[in-house]
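Student: What follows is a predicted structure for the sequence shown.
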Amino acid sequence: MSRIIVFGGHGRIALLLAPILVARGDEVTSVIRNPDHVSEVEATGAHALVADVETLDTDALAEIIRGHDAVVWSAGAGGGSPERTYAVDRDAAIRTMDAAEAAGVKRYVMVSWLGSKADHGVPESDGFFAYADAKWAADEHLRSTDLDGTILGPGTLTFDEPTGRIVLDPEGKGEVARADVAAVIAEVVGNPSTFGRTIRFGNGTDDTAVPIVDALSA
């Protein structure tokens, strides 16, 4: 059994992830901002912890993280103002990494996006720029730490039924079901072979996709 803390616990991916982890015997703490979401989160089998990562400093976050075996960052501002996007997707994410180091929790899984690269190609005039810029900064910070980090770069998220199959480094937007993203997180979180890797993926096609376990071992 592992103790896993998930930031962004009321997000669509996190709500799919928690039952997978709980079903295999893990203990899940889902961090949420809105107390109105406690019952929905706890229906997944996770323990809901109400805390605003946007305002908590590194020391406070370390107290939340301490005692867990792994951190999963699946939080985000959800397309709000650029200021809030930077505050959550970059600054708060970075504080949780620093807090994990301070708390002695080495394992950290970042849910990023397929195009998170230095040359992501999103112009500053585009409303998506703040997100692309913030995620790249957070990803780079994780790479600079001594954490056992994995960066996941799923393609465009869909509500499709899960396939249990993915393709790495997909072309185009690399559409992928949220449920398959959750399955990938569950697979990598305790998998040392994924430490230090950036894994970009989509669902691919029947001809290209392989079972998630096989894809991650490639």
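Tutor: Structure's in. What do you need? Numbers count the residues shown, from 1 in each chain.
Student: CA only for contacts and neighbour counts going forward, please
Tutor: Fine.
Student: list the buried ones in stretch 146-156?
Tutor: Using 16 or more other CA atoms under 10 Å as the test for burial, stretch 146-156 gives 147-156.
Student: Output these in a markdown table; the columns should cover secondary structure and distance to E27.
Tutor: Below are the buried residues of stretch 146-156 laid out as a markdown table (DSSP: H, G, I helix; E, B strand; the rest coil; distance: CA to CA, whole Å):
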| residue | secondary structure | distance to E27 |
| --- | --- | --- |
| L147 | coil | 21 |
| D148 | strand | 20 |
| G149 | strand | 20 |
| T150 | strand | 20 |
| I151 | strand | 22 |
| L152 | strand | 22 |
| G153 | strand | 25 |
| P154 | strand | 25 |
| G155 | coil | 28 |
| T156 | coil | 29 |
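Student: any chance of those residues in CSV, with distance to D180 too?
Tutor: What follows is the buried residues of stretch 146-156, written out as CSV (distance: CA to CA, whole Å):
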residue, distance to D180
L147, 25
D148, 22
G149, 20
T150, 17
I151, 16
L152, 12
G153, 12
P154, 9
G155, 11
T156, 12
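Student: centre of the chain versus the top helix by length along the chain, how much separation?
Tutor: Ranked by residue count, the top helix of the chain under DSSP state H comes out as helix 129-144. Helix 129-144 has its C-alpha centroid displaced from the chain centroid by 13 Å (CA atoms, centre = their mean, to the nearest Å).
Student: From the contact counts, what lies against it?
Tutor: Here helix 129-144 touches helix 82-85, helix 93-103, strand 148-154, going by 3 or more CA pairs under 8 Å, 6 or more residues apart in numbering; DSSP states H and E.
Student: So for A48, which of these sits nearest?
Tutor: helix 93-103 (17.4 Å; CA to CA).
Student: what does that closest one rub up against?
Tutor: Residues outside helix 93-103 that contact it (CA atoms under 8 Å, 6 or more residues apart in numbering): 57-59, 61-63, 65-67, 71, 73, 106, 108, 138, 141-142, 145-147.
Student: One more: stretch 41-59?
Tutor: 9-10, 15, 18-19, 22, 27-35, 38, 61, 87-88, 92, 95-96, 98-99.
Student: repeat that with 6 Å
Tutor: With contact meaning CA atoms under 6 Å, 6 or more residues apart in numbering, stretch 41-59 is reached by 19, 28-33, 38, 88, 92, 95, 99.
Student: With stretch 194-212 instead?
Tutor: With contact meaning CA under 6 Å, 6+ apart, stretch 194-212 is reached by 114, 148-155, 164-170, 174-176.
Student: Below is structure B, check it against A:
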Amino acid sequence: MKIVIAGGHGKIALRLTRLLAERGDSVVGIVRDPRHVDDIERAGGEAVVLDLEHATVDEVAATLVDADAAVFSAGSGNNATSARRDTMDRAAVVLVMDAAEQAGVRRFLHVSSINVGCADDRDIGDGYAVYLRAKRAAEQHIFARDKLDWTVLRPGVLTDGNGDGTVELTAGNRVGPTRARFDQVTREDVAAVLVALIDRPDTAGRVYVVVGGETPIEKAIDV
């Protein structure tokens, strides 16, 4: 398969690239910074330099030609302004979906956040709330797409520890939990869940929450 990852230099994305490349898939990582090309290639992928905050639909669609799936794993970063939260965490998602539709790529996976349903909670902090509102808006755009076989994955608090191939994966609703959760999950296990979701077209149209747990990933997908 050919998989295109928006935000190819992210910590989840690099792990996903490695896992896919190790099993023989072709992986294209979209990155903004030319200095990140080598990291993509070391992980086994091919890099395309493209700034999703300024790219056109045609430019993104060109990277998606003949792809079997697109994964959106880009992010605005911890210290982003409110404006950049919107351009990266919402508008760029819409851009990649538009490009996928133009290129004829139906499968679309989006890495969101466990707490999207808490964006209006006054206790979570202004910066986090802005991030969650952008993520929530992106999800609303996704849910309205009937030309894409989308799946939304909402990870818990991300850590860099070694994954063990087991998680707690639950089916979520489109609103999301209204009480904030801070359960942890390794980026390695999130990447492995994405691989499993790519392989399971029957997960299209579903929302999943993933945190650390004891169920093997392949079995957890059957929730």
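Tutor: That came through fine. What you are looking at is a predicted structure, and each value in this text was computed from that prediction instead of being measured.
Student: mind listing which of the contacts of stretch 41-59 of the first structure are in strands?
Tutor: Among the contacts of stretch 41-59 of the first structure, DSSP state E puts 28-32 in strands.
Student: Can you tell me the closest non-neighbouring residue to the spatially most central residue of the first structure?
Tutor: Geometric centre of the first structure, nearest residue: V111, 2.6 Å, by CA atoms, centre = their mean. Spatially, and ignoring its direct neighbours in sequence, V111 of the first structure is nearest to L152 (5.0 Å; CA to CA, 6 or more residues apart in numbering).
Student: ditto for S112 of the second structure
Tutor: In this structure, S112 of the second structure finds its nearest non-sequential neighbour in R154, 4.8 Å apart by CA to CA, 6+ apart.
Student: Show me where the second structure has its helices.
Tutor: For the second structure, applying DSSP H gives helices covering 11-22, 37-42, 57-64, 82-86, 92-103, 126-143, 187-198, 217-220.
Student: on that earlier part again, quick one: average offset of the longest helix of the first structure versus the second structure, please.
Tutor: Compared with the second structure after fitting, helix 129-144 of the first structure deviates on average by 0.9 Å (mean CA distance after the TM-score superposition for the first structure).
Student: just the angle between that helix and helix 93-103, please?
Tutor: Interaxial angle, helix 129-144 of the first structure versus helix 93-103 (axes from the mean of the first three to the mean of the last three CA atoms, to 10 degrees): 20 degrees.
Student: Now helix 129-144 of the first structure: buried residues?
Tutor: Per 16+ other CA under 10 Å, helix 129-144 of the first structure contains these buried residues: 129-140, 142-143.
Student: re the thing from before, so which of the helices of the second structure is nearest G172 of the second structure?
Tutor: G172 of the second structure lies closest, by CA to CA, to one member of the helices of the second structure: helix 126-143, at 12.5 Å.
Student: Check the buried residues of helix 129-144 of the first structure against V184 of the first structure and report the nearest one.
Tutor: V184 of the first structure lies nearest to D139 out of these, by CA to CA, at 17.8 Å.
Student: Not counting sequence-adjacent ones, nearest residue to the closest one?
Tutor: Closest residue in space to D139 of the first structure, ignoring its immediate chain neighbours: I151 at 6.9 Å, by CA to CA, 6+ apart.
Student: got it, and E63 of the first structure?
Tutor: Per CA to CA, 6+ apart, closest to E63 of the first structure is A103, 7.2 Å.
Student: Distance check, that neighbour against T58 of the first structure.
Tutor: 10 Å (CA to CA, to the nearest Å).
Student: And for A177 of the first structure?
Tutor: Using CA to CA, A177 of the first structure is found at 33 Å from T58 of the first structure.
Student: The two - which one has more neighbours?
Tutor: Between A177 of the first structure and T58, counted using other CA atoms under 10 Å, the more crowded position is A177 (23 against 20).
Student: Contact partners for A92 of the first structure?
Tutor: Applying CA under 6 Å, 6+ apart, the residues near A92 of the first structure are 53-54.
Student: one step back: same list, the helices and strands packed on helix 129-144 of the first structure, but as TSV with distance to E124 of the first structure please.
Tutor: Output for these, formatted as TSV (distance: least, CA to CA, whole Å):
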stretch	distance to E124 of the first structure
helix 82-85	11
helix 93-103	22
strand 148-154	21
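Student: returning to what we had before: my guess is the residue nearest to V111 of the first structure meets Y108, correct?
Tutor: No - counting by CA atoms under 6 Å, L152 of the first structure sits too far from Y108 to count as a contact (10.9 Å).
Student: show me the contacts for G8 of the second structure.
Tutor: 29-31 are the contacts of G8 of the second structure under CA under 6 Å, 6+ apart.
Student: ok, and those in the first structure?
Tutor: Among those, the contacts conserved in the first structure (both residues aligned by TM-score structural alignment, their matches' CA atoms under 6 Å) are 29-31.
Student: Which one of the residues you listed is nearest to A191 of the second structure?
Tutor: G29 (14.1 Å).
Student: Not counting its neighbours along the chain, what's nearest that closest one?
Tutor: Using CA to CA, 6+ apart, the closest residue to G29 of the second structure is G8 (4.1 Å).
Student: What is the aligned counterpart of the one you found in the first structure?
Tutor: G8 of the second structure maps onto G9 in the first structure, with residues paired by TM-score structural alignment.
Student: That match and E42 of the first structure, how far apart?
Tutor: G9 of the first structure sits 10 Å away from E42 of the first structure, taking CA to CA as the criterion.
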